[in-house]
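Participant: I would like the atomic coordinates for the input below:
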Amino acid sequence: MSERQALQQLPKAAFGQVISAEANYVRVNISHLDASAAADSSPEATSSSGSSSSSSPSSSQDEDAEQLLHSRHASNSQASSSSSSSSSHVPPPRTQLLCTVRALLKKINQRVLVGDRVRVHGIDWLEGRGVVESVQPRSSELADPAIANVGHVLLLFGLTQPPFEPQQVSRFLVSLGASGLPVTLALNKCDLLPESEVTLRLQQVASWGYHAVAVSCETGQGLNEVAQALQGAVSVVAGPSGAGKSSLINALRMGRHKPEAAGLVGAAVAAAEAAGADEQDCEESDQAADGYTGSSSIEQQQQQHASPSAAADPARSFLAVGDVSKIGRGRHTTRTVTLIELPFGGLMADTPGFNQPTLDRVASADLARLFPEFNAAVEAQGGCRFADCMHLAEPGCAVTAAELERHEHYVKFLAEIKAREEYDVRVMQLAKQRREGALKVVSGRGGVARYEARLDQKHRITSRRRQKQQLWDDSTEEQQE
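Facilitator: The predicted model follows:
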């Protein structure tokens, strides 16, 4: 049986993970075939139960197809007795598919994010195409950057070019800290500053309650410590544009942050070079053994995304990096979120840079706990006087008494979050009024129901308790000003 016929016998559905998304297309890494689709598509499932002799030719054809596919993936091969039960053990002939998203998912506002585990159906194995039919439940989801099912966050900032901005760093720490995922903080471009300035910046971050790693993609400093934090995990690197996120991934994967740069030294670099050489040898032997060509353009794209050594020219596997602008800002070289395999184990998502991550998923009541130095100050002072202290101007507040550096960042973030929450409340109230209408039912004497006009809040009489509370709020604002 030819390989084309063998591919046609395969099930048309499989499971995988989205590794990149752009415009209306997503690229899916296929992990395994769908056993239920294999059972439905097998000739034995469609034949009658009483005719065993008529099903034997089709079963033999399926076994031939499986043997051909097993020969291409000898390391993962295991023969099965029946086609329907063994199809789930057959490795997929393609590791990646270029897919569109089912229109129904768009109608129900189901976004397909990078990192999602999806079911792909209607697969054309020859052309490497398919349709994302459904999205499996997510273990985690981030808004900025938009990615799902990650277990670790690497925050990367530049010590210079672009300059280190404490408020921007605090905003990233708060936004991503609200997700509950472990965060590793790295400060890049430490080779461009004197060691004394780097030490002062590390001490500043340590006073916030975080451990930061000084990294240099040019010299290789700190790469081993970052590699240990990323090993075996699905991570995402986030930070402002120009911080060096793509350069860091290049250094971890290729041993240098760009093709023309000098090679680095370190355990992480040695693992990258060894893994790259092994993958290149394996892929060359597989291609020589099977002789399958398929669609050349799709195959080339798959090789470029699969591993750093997939292409003949190593420079093609480097992520694009750009120089900062004349004013020391990033140029937004990376424009899409992409999951990339690391040579020492794990996946890393390269993301576009942005300066202001959203705080939409942070509640005003939870903001203070996202500042580790606030929690330490409260514990050291035995707590604030009031249990619901917002750490603004309340008497007996342990945070304001400590005079912490990031307290002004907290005040700005809290004002922004409260403004958003008040806006959300007004929107909900307007929606409720539209649902209920302009009249309300009131029970009178004898249980007789009658309709009355529903008054707006401005027509109601304000209670004395509310008036006193308003006076207290106004006086607090005047003291802060």
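Participant: Please make it C-alpha for all contacts and neighbour counts, starting now.
Facilitator: Fine.
Participant: quick one: the most centrally placed residue in the chain and Ser246, what's the gap?
Facilitator: By C-alpha atoms, centre = their mean, the chain has its centre lying nearest to Ile147, at 2.7 Å. Ile147 sits 17 Å away from Ser246, going by C-alpha to C-alpha, to the nearest Å.
Participant: Also this sequence, please, to line up against the first:
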Amino acid sequence: MLEGTIIKGIGGFYYVKVDDTVYECRARGLFRKSKITPLIGDRVLIKINKEDNTGYVEQILDRITELKRPPVSNVNQAVIVFAVQKPDPNLWLLDRFLLLASYQKLDVIICINKSDLDLDGKADEIYDVYNKAGYRIIKTSCKTKEGIEEIRNLLKKKITVFAGPSGVGKSTLLNNIQANLKLQTGDISQKTSRGKHTTRHVELIELDLGGWVLDTPGFSTLDIDFLEEEELENFFIEISEKSTLCRFSGCCHNKELGCAVKEAVDNGEISKSRYDNYLSMLQEIKEIRRY
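Facilitator: Here you go, the predicted structure:
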């Protein structure tokens, strides 16, 4: 059997790259019986049919990481892309992306794209909030080329997922990072002011500089039903750090007295938008657990 990587999956077919050759494969029925679905990024063993050079996925090797949405495996880095405008940044959604990436123990880079459209300093405001929270942020523009080389250097020898809402410029960024990718790009819908979906499937793309990237379809929600209330603060870096100073152990930083987190919000040490998003997610988890 040959060992390779699933780089694309469409309509029940999996495209497995082995060295410089890509084989079209089906998955064995045993995966369906075991309710296991091969994922993009999986390292697999395949058996080749010499008559037509197609194959079957016989075994999925152990996964290092696994994301549910987008459904990919073995990623070790996430570039979360949001635009300064067109569409306007949704920080509530950004915080959910950050939570999921942290839960999967991925290295995270926040990319504030379309910086050439920033006429009112919005990019700097977002930068300050998330830099203070402990994240790495890069401002990029495909028109001025700001930040492109910095992003490119961070992709070397990594498997990186590019995630974010539709229309923020993920595919355009990747086309600027490597010109021969020629990924389909789209404009913003004039009717909804939202991005039009241009990426139709998840695909692992090999880079000339060494490394792989995943350009994923845009999406607008991330479930957090896997979390317990007391776990949530662990995925808000600045809240977790301040929580050690709370008067009572088990403080949820909501209505408790002597809460160091609420005090930090009041004096500007913690962003109110981040805190509000934390409270929103906390309430969501409580509602989930209630039922």
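Participant: And for the residue mapped onto Glu203 of the second structure from the first structure, nearest residue in space, chain neighbours not counted?
Facilitator: Mapped onto the first structure by TM-score structural alignment, Glu203 of the second structure lines up with Thr338. The shortest distance from Thr338 of the first structure to any non-neighbouring residue, by C-alpha to C-alpha, 6 or more residues apart in numbering, is to Ser20 (4.5 Å).
Participant: Helix, strand, or coil at the one you found?
Facilitator: strand (DSSP: H, G, I helix; E, B strand; the rest coil).
Participant: quick one: contacts for the counterpart of it in the second structure?
Facilitator: Using TM-score structural alignment as the criterion, Ser20 of the first structure maps onto Lys8 of the second structure. By C-alpha atoms under 8 Å, 6 or more residues apart in numbering, the residues touching Lys8 of the second structure are Tyr14, Tyr15, Val16, Ile40, His201, Val202, Glu203, Leu204.
Participant: if we go to 7 Å?
Facilitator: The contact partners of Lys8 of the second structure, by C-alpha atoms under 7 Å, 6 or more residues apart in numbering, come to Tyr14, Tyr15, Ile40, Val202, Glu203, Leu204.
Participant: Help me confirm that the second one is found in a strand?
Facilitator: This means Tyr15 of the second structure. Yes - per three-state DSSP, Tyr15 of the second structure lies within a strand segment.
Participant: What separation do you get for the residue lying closest to it once chain neighbours are set aside and Lys17 of the second structure?
Facilitator: With C-alpha to C-alpha, 6+ apart as the criterion, Tyr15 of the second structure has its nearest non-adjacent residue at 4.7 Å, and that residue is Glu24. Going from Glu24 of the second structure to Lys17 of the second structure by C-alpha to C-alpha gives 9 Å.
Participant: Show me what counts as buried in stretch 251-271 of the second structure.
Facilitator: Neighbour counts over stretch 251-271 of the second structure (16 or more other C-alpha atoms under 10 Å) mark Cys251, Cys252, His253, Cys259, Ala260, Val261, Lys262, Ala264, Val265, Glu269, Ile270, Ser271 as buried.
Participant: Roughly how far does Tyr410 of the first structure sit from Pro372 of the first structure?
Facilitator: Relative to Pro372 of the first structure, and taking C-alpha to C-alpha, Tyr410 of the first structure is found at 12 Å.
Participant: neighbour-wise, which of these two wins?
Facilitator: Tyr410 (22 against 13; other C-alpha atoms under 10 Å).
Participant: how about the more buried one, what's its partner in the second structure?
Facilitator: Per TM-score structural alignment, Tyr410 of the first structure is aligned with Tyr278.
Participant: right, and the match of Glu203 of the second structure touches Val18 too?
Facilitator: No - using C-alpha atoms under 7 Å, Thr338 of the first structure is not in contact with Val18; the gap is 8.8 Å.
Participant: Can you name every helix or strand that the longest helix seen in the second structure contacts?
Facilitator: Ranked by residue count under DSSP state H, the longest helix found in the second structure is helix 272-290. The helices and strands touching helix 272-290 of the second structure, judged by 3 or more C-alpha pairs under 7 Å, 6 or more residues apart in numbering; DSSP states H and E, number zero.
Participant: Touching that helix from outside, list them.
Facilitator: So helix 272-290 of the second structure is contacted by Trp92, Asp225, Glu228, Glu229, Val265 (C-alpha under 7 Å, 6+ apart).
Participant: and the gap between whichever residue in the first structure pairs up with the third one and Ala401 of the first structure?
Facilitator: Under the alignment defined by TM-score structural alignment, Glu228 of the second structure is paired with Ala363 of the first structure. Relative to Ala401 of the first structure, Ala363 of the first structure is positioned 24 Å away (C-alpha to C-alpha).
Participant: Kindly report the same for Cys217 of the first structure.
Facilitator: 41 Å.
Participant: Ends of stretch 95-110 of the first structure, what's the gap?
Facilitator: This stretch, stretch 95-110 of the first structure, spans 25 Å end to end (C-alpha to C-alpha).
Participant: what span of the second structure lines up against it?
Facilitator: Taking TM-score structural alignment, stretch 95-110 of the first structure hits residues 21-36 over in the second structure.
Participant: Identify each buried residue in stretch 209-226 of the first structure, please.
Facilitator: By neighbour count with 16+ other C-alpha under 10 Å, stretch 209-226 of the first structure contains the buried residues 210, 212-224, 226.
Participant: can you tell me which of those are in helices?
Facilitator: Short answer: these in helices (DSSP H) are Leu223, Asn224, Val226.
Participant: What does Thr199 of the first structure correspond to in the second structure?
Facilitator: Residue correspondence to the second structure (TM-score structural alignment): Thr199 of the first structure is matched to Asp124.
Participant: Point me to the helix or strand that includes that match.
Facilitator: If you go by DSSP states H and E, Asp124 of the second structure is part of helix 122-132.
Participant: average gap between that helix and the first structure?
Facilitator: Comparison of helix 122-132 of the second structure with the first structure after fitting gives an average deviation of 2.5 Å (mean C-alpha distance after the TM-score superposition for the first structure).
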